[in-house]
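> please work out how this folds:
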Amino acid sequence: MGRGTKTTKKPAAESTAYDESKIKTLSSLEHIRLRSGMYIGRLGDGSNQDDGIYILLKEVIDNSVDEFIMGHGSTIDITIQGNRLSVRDYGRGIPLGKIVECVSVINTGAKYNTEVFQFSVGLNGVGTKAVNALSEDFMVQAFREGKYARADFSRGNQKDEKKGKSQEKTGTLISFVPDPEIFPDYRFNLEFIEERLWNYAYLNSGLTLRLKVLDENGKTLTAEEHESSGTKKNGWQVFHSEKGLQDLLEREVGDELLYNISYYKAQHLEFAFTHGQSYGETHWSFVNGQFTSDGGTHLSAFREGLLKGVNDFYQKSYSGVDVREGIVASVAVKLESPVFESQTKNKLGNTEIRSWIVQETREAVADFLHKNKTAAKRIQDKIINNEKLRKELNVVRKEAKEAAKKIALKIPNLKDCKYHLGDKKRGEESTIFITEGKSASGSMVSCRDVYTQAIFSLRGKIQNMFGRSQAAIYKNEELYNMMMALGIENGIEGLRYARIVISTDADHDGFHIRNLLLTFFLSFFEDLVVQERVYILETPLFRVRNKQETRYCYNLKERDEALKAIRNPEVTRFKGLGEISPNEFGQFIGEDIRLLKVNIRTIKGLHETMDFYMGKNTPDRKSYIMQNLLDVSD
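Predicted coordinates for the structure are as follows:
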């Protein structure tokens, strides 16, 4: 402050005045824009399948699927042109005099009338309203009895409304462009959209969904210009299923089955299951077409009913662990009033449905076993083998625990955090970094958030666990300690951290360790990957700086851009995580953390893929490596 200047401190009461002028009343759509996360969950840029731009599409398609469920319209057309998404159904069409209210006024719609919509997901009445509010451009058009009505909006504000005659088939068309103010720098991942369309097809036997991708001029892109998992017909990619959840399992598991899939479908409950060669349990659960990634009462009731049905048939008292080990199943329920434990509907909370799902599943499973003697024999053989392996594993497990007690009272090489998965306070933030040696973890230990970030240090390369038995984990001290640190010894239900982050150097050894860890998780704890708990930490390869500015670059392109932007730069190449100082490293595991999610599109063929890369050396793999070697001399 210069000499002679004087500052006057504003009285606290004046700066924090709380009177009528501070009270604001927002319209419903303004509130959606201000608190968008309350309505659609995460925002994101389209790199995650749960990002908001896909939730907007889901909300629109849900309405069209609800029409199909009520017996109106068996085809839904989805088109993508740049950032514009359009959904056209051939259902009853929104009543022409109500199209504005149905997409702009909260708690307006027919889904509160169970005579019109019995099994809808969007019972909160904000689906298309949220799409309208969060779109830069939004258009709704309804066709009924040779007439049409159309309304146009921008960010929830109505721009135009038209009515007139039309030759179009009865139904509804909604077209929108997600608002870049809400979703900056977003782009659509077609793979995520196709996966969602397949789920709609599996859950609604007989429904046809068609997807068309257009360029900016409206020309249909060819198969060579973009890949699709749907059948192509007249420029449309077609998603259709006649056998519902049975088709889902056949697509996901393929030929890795012990017996033919058991399939059951009734008015409110549908499920399919079989056993495969993998460890643990793999489930897909749905409520009114909504994928519930965290399960809920419908899934737990199905698991209980399955166990009771098996024990009824064999007149045994097999344990649930032995019956369900290696199972692959999908279950879907239809409810008039679903209660979810979060706005994003990841977990069902209805407790009153448990008894009838248990009983219906129990009877259906016993009936399947009576009618399928070959499957019944193979299931029993599987259960007996699981029981034998479990008892052998318990012996090894006991020996490993005794050995661990002699080594230390706590898990070696683990720097734990305060909060863990399941804790109400910050539990979902809990993260464990698996690092490559103590030198690599040194920088992280001093700059981590001790409340939510734990670190487990490996002592180098771990053992390749492909093709090994689960008992081998207990004979390997390092893998045993890591498993105990994660809390997954008795299954992933005991997982202590919301995220498992593999943090290795960006060199050949680091990549090898990364592959060994992924092989370990996919071999024995596949559900961790299926539930999207496993990530890879991205750290900068280069630091480009001068006295005025510093930039951290994660690839060659970013480095070259930094070299052009910074005068007389000094360039540092980070060969390992241990070379990054604690003062620098804090930002790379803080708010600006870059994580690459590990996921698998389908478990079908996973064993063969792992065998090729991580199995015994073969001429085929040697030939593949030689043909795909890159010159990394730079």
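> every contact and neighbour count from this point should use C-alpha atoms.
Fine.
> so how far is Glu561 from Asn555?
10 Å (CA to CA, to the nearest Å).
> let me fix that: Phe143
52 Å.
> quick one, which of those two is more surrounded?
Neighbours of Phe143 and Glu561, each counted by other CA atoms under 10 Å, are more numerous for Phe143; the result is 27 against 12.
> give me the contacts around the strand or helix carrying that one.
In the assignment (DSSP states H and E), Phe143 maps to strand 135-144. Contact with strand 135-144 is made by 92-96, 99, 103, 131-132, 148-156, 166, 168-180, as judged by CA atoms under 8 Å, 6 or more residues apart in numbering.
> just the buried subset of those residues, written out for PyMOL, thanks.
To isolate the buried ones among the contacts of strand 135-144 in PyMOL, judged by 16 or more other CA atoms under 10 Å, type:
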select buried, resi 92+93+94+96+99+103+131+132+148+149+150+151+152+153+154+155+156+169+170+171+172+173+174+175+176+177+178+179
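> which members of the contacts of strand 135-144 are positioned in helices?
Among these, the members found in helices (DSSP state H) are Ile99, Val103, Val131, Asn132.
> and those residues, which two are furthest apart?
Ile99 and Val131 (14.2 Å; CA to CA).
> what's the longest helix anywhere in the chain packed up against?
Using DSSP H to define each element, the chain has its longest helix at helix 373-407. Packing partners of helix 373-407 (3 or more CA pairs under 8 Å, 6 or more residues apart in numbering; DSSP states H and E): helix 320-324, helix 354-371, helix 471-474.
> the structure of the following sequence is requested for comparison with the preceding one:
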Amino acid sequence: MASNYTEASIKTLSSLEHIRLRPGMYIGRLGNGAHAEDGIYVLLKETVDNCIDEFTMGFGKKIEVEVEERSVRVRDYGRGIPLGKLVDCVSIINTGAKYDSETFQKAVGLNGVGQKAVNALALSYRAQAIREGDTKVVEFEKGRLKSESKVTKTTERNGTFIEFTPDEALFGKDFRFRAEFIEDMLWNYAFLNRGLTLTLNGKPFRSQNGLKDLLTKELNGEPLYPIIHLEGDDIEIAMTHGNHYGEEYWSFVNGQHTTMGGTHLAAFREALVATVRNHFKKDYDAADIRQSIDAAVSVRVQEPVFESQTKTKLGSTEIGPGGPSLKEFVGKFMQQALDTFLHKNREVAEIIKGKIEQNEEERKELAGIRNIAKERAKKASLHNRKLRDCRLHLGDRNPRAEESTLFIVEGDSAAGSLTSTRDVQTQAVFALKGKPLNTFGLTKKIIYENEEFHLLQSALNIEDGLDGLRYNRIVIATDADVDGMHIRLLLISFFLQYFPDVIRNNHLYILQTPLFRVRNKKVTQYCYSEQEKQAAMARLGASHEITRFKGLGEISAGEFKDFIGENIRLDPVNLHHLYSSDELLTFFMGKNTPERQEFIIDNLRVEKDLIEV
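Now for the predicted structure:
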């Protein structure tokens, strides 16, 4: 029977209640800190953004961040929040000084929402403002004011001090801050704000060369030519080409890392093509110009419009009210600055021209075999059962589309167990016939010549980039033995070589499967480590028995249901230092057998055989 829809059904929430009920509107996602995009880092970013706005306006050249596993403290040396408005500024939504361009110009914080969301989603929150020898402290719990001090005298320097602990009721009991993600965040702030020093638990982050330093840090392999670094009023660009596949960009607006790009990045990509065509007086294909590019783009915009509160994608079309369009602004800068650079640096210009022509040659070579490969794939898909697809896919207009998952498994046995117990709405299975090809050092042509990899690429729909990706999660599910580990490495190498954006955008995972089953006549427990096994043995007493799982095929369909459902354990593959992946791939997947053999011998660890009871 349908519920009655009456006046009593209508509710009005306070801003605090709304933030806690719908946190996704304010911080994008929750998460436990395992991903750089998880909400706890957005809370930190919102706090540091306010400090950056102070620095941008010329106040305070140092920002101190201290992080424990679950708590954060941020201190800046700006003007300090006006003491009489301290409570309002950290707790009442739509309160702030950034609604006009007088107090803050080209700021990141715009809507008077960010710090209020931090407060509302924190178990405990403390703010202290220091201004001209006076200070005041306010403390909150889950967004509700608990204490407010009187204004007292102090000898501390001006600024603002924020301390908070995210609420485990929202972020989970196992959430924690991971230093590597925070370091990346602070490096980005340093690259974009020369003259600013940030510290993380005392470790300094400072840049002298801006985006050139960023690109140097992030590059995947050696660049084909020295980084081109171009600067102008409200714009900075660093770029080079490499030998990787795809296009790699880092884009920023007013010091904000726009991870999803936006109008400024689109303007740069278009301006790059136009400038190169005009310089060489040749109508090169846009894809050939941009293939293998590494570029960082930063613009400063007055009153920017982002597509969400998390500010990951710019929607503004103008550089400021009454100013030129972003497309015109970026295009004019590129036409002048890049064209002038290429005229002055003919050696670099010739390298770029050679790279474009190499890309063109490879593209035409691939075009010749793509149609043959696609026809073969069509025929193969009619007669093989490699892909057991699901009904919902990433991008579908369905709330569960984000759950879409493709499991890549070895062999029919594991595929059978997984297929019979999966959720057919959101979980698909792709079965490998054995160990896939080692693709290290091979060109993209191999994808079309190797039926298995071409079928996998087609299943994922990533031939032309991630826009058409059909699954939000790609999960490598292999046996917990040497062969399984080898297959895992081969697949990671495949993605890293040809589709690094799959990893960079957090779509690739490793499935954890239990190593042991410990049970007695009443209780069964699955254990993922030796420690969990020992704990289970202690709980179940002397009557227990232990089964050691060596492969997915050994796990029955009935048991598998527990491991890919709500309690699924996934390890994200996030090659944090992606710039060193060439070196890693060369060592682990290349033809350096003696060195690798020596490494294995030096690091070999022999564990006692596990005796089944």
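> hmm, back to that, which bit of structure 2 covers the strand holding Phe143 of structure 1?
Mapped onto structure 2 using TM-score structural alignment, strand 135-144 of structure 1 spans residues 122-131.
> quick one: map Asn450 of structure 2 onto structure 1.
Asn450 of structure 2 maps onto Asn476 in structure 1, by TM-score structural alignment.
> what about that match, how many residues nearby?
13.
> the one 10 residues further on now?
A count of neighbours around Leu486 of structure 1, defined by other CA under 10 Å, yields 18.
> wait, it sits on Glu493?
No - the pair Leu486 of structure 1 and Glu493 does not pass the contact test of CA atoms under 8 Å, sitting 10.7 Å apart.
> overlap in contacts, those two.
By CA under 8 Å, 6+ apart, no residue touches both Leu486 of structure 1 and Glu493.
> now do the SS call for Gln246 of structure 1.
helix (DSSP: H, G, I helix; E, B strand; the rest coil).
> contacting residues around it?
Contacts of Gln246 of structure 1 by CA under 8 Å, 6+ apart are Ile261, Ser262, Tyr263, Ala272.
> name the nearest residue to the first one, sequence neighbours excluded.
Here the nearest residue to Ile261 of structure 1 in space, its sequence neighbours aside, is Thr274; by CA to CA, 6 or more residues apart in numbering that works out to 5.1 Å.
> likewise for the last one?
The spatial neighbour of Ala272 of structure 1 that comes closest, neighbours along the chain excluded (CA to CA, 6+ apart), is Tyr263 at 4.4 Å.
> please name the residues that touch the one you found.
Here Tyr263 of structure 1 is in contact with Leu245, Gln246, Glu270, Phe271, Ala272, Phe273 (CA under 8 Å, 6+ apart).
> what do we get in structure 2 for it?
Aligned partner of Tyr263 of structure 1 by TM-score structural alignment: His229.
> again, but for Arg88 of structure 1
Checking TM-score structural alignment: Arg88 of structure 1 goes with Arg75.
> surely its match and Lys61 touch.
No - Arg75 of structure 2 is beyond contact range of Lys61, at 11.4 Å (criterion: CA under 8 Å).
> which one's more surrounded, the two?
Ranked by neighbour count (other CA under 10 Å), Arg75 of structure 2 and Lys61 place Arg75 first, with 22 against 19.
> secondary structure element holding that one?
strand 72-76.
> which residues sit against that strand?
Here strand 72-76 of structure 2 has contacts from 44, 47-48, 51, 60, 62-67, 159-165, using CA under 8 Å, 6+ apart.
> ok, now stretch 59-69 of structure 1?
With contacts defined as CA under 8 Å, 6+ apart, stretch 59-69 of structure 1 is touched by 73-74, 76, 87-89, 91-92, 117, 119-122, 127-128, 131, 174, 200, 204, 207.
> what do you get if the cut-off is 7 Å, keeping everything else the same?
Applying CA atoms under 7 Å, 6 or more residues apart in numbering, the external contacts of stretch 59-69 of structure 1 come out as Gly73, Ser74, Ile76, Val87, Asp89, Gly91, Ser120, Gly127, Thr128.
> got it, and stretch 562-569 of structure 1?
Stretch 562-569 of structure 1 is contacted by residues Val544, Arg545, Asn546, Arg551 when judged by CA under 7 Å, 6+ apart.
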